[in-house]
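Q: Mind looking at a prediction? Sequence and model below.
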Amino acid sequence: MNYFGKLSIIVAASILLGVAFNVFLLPHEVLTGGVTGIAMIFGLLTPVNSGIWIIVLNIPIIILGWMKLGKEFIMNSIISVAVTAVSMLYIPIVSLTEDALLSSVFGGVITGVGIGLIIRNYSSTGGFDVVSLILIKKWDMPLGGLIFVLNSIVVVISGFFFGWELAMYTMLSIYITGIVIDRIHTRHVKLNLMVVTNKGEEVRQAFLDNLVRGVTIIDGQGAFSREEKKVLFSVITRYELAVIRAVLADKDPDAFVSISQSMQVMGNFRKDD
């Protein structure tokens, strides 16, 4: 996807976040997590809109991300934060339902979809998203789970200010958001890839040209045909599966392919791609 296509998704997902916050979560004082959740607390306790607080609180984290994650990522993140803040300024705070539990569930799902799409397109919503993305470069774990752990501080804060019942709604919303993020942001999911092909050299070169992964080549032989074949083995992320499909459709559509999820990867596996 070209840059403008990704940017369009980032903008649309950021507006979706504004809808989730102002239509589902804020009307019931149910918060989202991290810096955005803290901004929502300040917005509820002060006359300053939560969108303004989002910008103010994200400034130091954006600077940290600039140093650790690169200019393009942070520029995309600034756009996402700005669009979310503006959408919260102009989308009215209205409640579609009086049921706080229902709003927590739907708000959590919509927030997870928005954040997942934003992160998948090389951006973030600022705040703990940036911190989590820096940490998973060192710790190979699900992004949504790490965000949930970091965001739990918001639950404690909201409990003191708005009561523990609303804090539990907030915990539910954050938990659902983390689950949805991990369904969309699947970079942490590792796959074992085995390809049996008659065109070993062409497939090998295509893999090396299109992936950042190492590939192990094993000489094989068909048990029935006795035909010599090449067996290529690698470990990829789920994001890269689409690349693999395109390469094999082009180089050897008749190749035998086996893909399974890997429980754990040890050794020199690149995580910061």
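A: Happy to help now that I have it. Remember, it's a predicted structure, so these values are computed and weren't measured experimentally. Numbers count the residues shown, from 1 in each chain.
Q: For the rest of this, base every contact and every neighbour count on C-alpha atoms.
A: OK.
Q: which stretches of the protein form helices?
A: Ranges of helices in the chain, per DSSP state H, are 3-19, 34-45, 50-69, 71-90, 100-120, 128-135, 143-162, 164-184, 200-210, 241-251.
Q: deepest of those helices, which one?
A: Comparing the helices of the chain by mean neighbour count (mean count of other Cα atoms under 10 Å), helix 100-120 comes out on top with a mean of 24.
Q: Check the offset of that helix from the chain's centre.
A: Helix 100-120 has its average C-alpha position 12 Å from the chain's average C-alpha position, going by Cα atoms, centre = their mean, to the nearest Å.
Q: cool, stretch 161-175 as well?
A: Here the centre of mass of C-alpha atoms in stretch 161-175, compared against the chain's by Cα atoms, centre = their mean, lies 23 Å away.
Q: Repeat that for stretch 145-153.
A: Stretch 145-153 has its average C-alpha position 14 Å from the chain's average C-alpha position, going by Cα atoms, centre = their mean.
Q: got it, and stretch 39-50?
A: Between the mean C-alpha location of stretch 39-50 and the chain-wide mean there is a distance of 26 Å, by Cα atoms, centre = their mean.
Q: Can you give me the end-to-end span of it?
A: Separation of the first and last residues of stretch 39-50 by Cα to Cα, to the nearest Å is 5 Å.
Q: same deal with stretch 133-151?
A: Distance across stretch 133-151, first residue to last, is 14 Å (Cα to Cα).
Q: What of stretch 229-245?
A: For stretch 229-245, the first-to-last residue distance is 20 Å (Cα to Cα).
Q: Second structure for comparison follows:
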Amino acid sequence: MRHSKTYNFFSEFSQITFGIVLASIGLKAFLLPNGFLDGGVTGMALLVNNLFGINISLSLIIFSLPFLVLGYYTVSKRIVIKSILSILGFASLIHFGDYGTITDDNLLISIFGGLCLGAGIGIAIRNGSVLDGSEILGIYLNDKFGLSIGKVILMFNIILFSITAMVVSLEVALYSILTYIVTAKVTDLTIEGFEDFIGVTIVSNDYAKIKNAIMMELGVGLTTYKGSKGFGSTGAQQDFDIIHTIINRIDIKKMHRIIEDIDENAFIVEFDVNNVKGGVLRHYLDKKKGKTLGRI
């Protein structure tokens, strides 16, 4: 147990360190030399540096303090401590790091700067740390007033980019918005993973045939649970199995064809799945050997 905790500790901080390095490359090698901004606290620090020449590392730490205080009351102390260390490390790399200027092309700056920054932020968040405190503000206002976290962060950045357009230039603001979009998308992909899963619930009289066909042809695990129908106009109750499974979205059309070939009147419910852990989801069936999979 002690060995496992030690391994997890070093694994978390190794990944956070890697995320900090990636984020600092995005800033120092792409955004900062060309005067572009990102969203959130990082964008505020960049804007203040652009307008007044104040050190970015110092601004990043100062602007992060109120959000860390909020975080103390809205998230765990462990996350706040890791976030303090991460922000200090991030600020240090921004101050002392020297990666040179990779490109002067505005479009490449926005895309690859946002990519590095988003990947770094995402890796840090996956390991329980924050490099940008605007998410903590969203959590606080959501708990206090019921406001959507996404909308809070969006409004925060709308104000930031509007100020940029007025006091710097519209072009810089537009490229900064593009950078923010790339950063946000890459952050989400890094946190949630690149595979896109979908949950499927199937109700059919031919549940046994559908269950076997899904396991044999798609090679995914599934769960069945007892159900009964006939509570509508017919009044005749009938017991049957309800099928529940999770598949990669790329296989959904194939699943539709499998079900329609057996029962074209089957009732199918589909829903998005943000995270999957454990089970046999990633274990695919060896069709030649006819190996049977277990349940999810």
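A: Perfect, I can see it now. Predicted model only: the values in this text are computed from it and were never measured.
Q: Can you pull the TM-score for these?
A: TM-score for the superposed pair, counting by TM-score structural alignment, normalised by the length of structure 1: 0.69. Supporting figures: 228 aligned residues with a Cα RMSD of 3.8 Å.
Q: Save the helices of structure 1 as CSV, and put in distance to Leu26 of structure 1 too.
A: Conversion of those to CSV gives the following (distance: least, Cα to Cα, whole Å):
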stretch, distance to Leu26 of structure 1
helix 3-19, 10
helix 34-45, 8
helix 50-69, 10
helix 71-90, 10
helix 100-120, 9
helix 128-135, 19
helix 143-162, 12
helix 164-184, 11
helix 200-210, 44
helix 241-251, 38
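Q: Centroid-nearest residue for structure 2?
A: Centre of structure 2 computed as the mean C-alpha position; nearest residue by Cα atoms, centre = their mean is Asp188, 2.6 Å away.
Q: Give the equivalent position in structure 1 for it.
A: Structural alignment (TM-score structural alignment) places Asp188 of structure 2 against Asp182 in structure 1.
Q: list the contacts for Pro278 of structure 2?
A: Let me fix one detail, which is that residue 278 of structure 2 is Gly and not Pro. Residues counted as contacts of Gly278 of structure 2 (Cα atoms under 8 Å, 6 or more residues apart in numbering) are Ile296.
Q: Now do it against Asp188 of structure 2, distance only.
A: The separation that Gly278 of structure 2 has from Asp188 of structure 2, given Cα to Cα, amounts to 21 Å.
Q: now Leu58 of structure 2
A: Distance of Leu58 of structure 2 to Asp188 of structure 2, given as Cα to Cα: 27 Å.
Q: What of Tyr99 of structure 2?
A: Between Tyr99 of structure 2 and Asp188 of structure 2 the distance, using Cα to Cα, works out to 26 Å.
Q: What of Ile54 of structure 2?
A: Taking Cα to Cα as the measure, Ile54 of structure 2 and Asp188 of structure 2 are separated by 31 Å.
Q: likewise Asp132 of structure 2?
A: From Asp132 of structure 2 across to Asp188 of structure 2, the span is 14 Å (Cα to Cα).
Q: Same check on Leu47 of structure 2?
A: According to Cα to Cα, Leu47 of structure 2 and Asp188 of structure 2 sit 24 Å apart.
Q: can you pull the contacts of Tyr239 of structure 1?
A: Residues in contact with Tyr239 of structure 1 (Cα under 8 Å, 6+ apart) are Thr186, Arg187.
Q: Packing partners of the lengthiest strand in structure 1?
A: Longest strand in structure 1, counting residues (DSSP state E): strand 228-237. For strand 228-237 of structure 1, the elements it packs on are strand 190-197, helix 200-210, strand 216-221, judged by 3 or more Cα pairs under 8 Å, 6 or more residues apart in numbering; DSSP states H and E.
Q: try 10 Å
A: With contacts defined as 3 or more Cα pairs under 10 Å, 6 or more residues apart in numbering; DSSP states H and E, the secondary structure elements packing on strand 228-237 of structure 1 are strand 190-197, helix 200-210, strand 216-221, strand 256-261.
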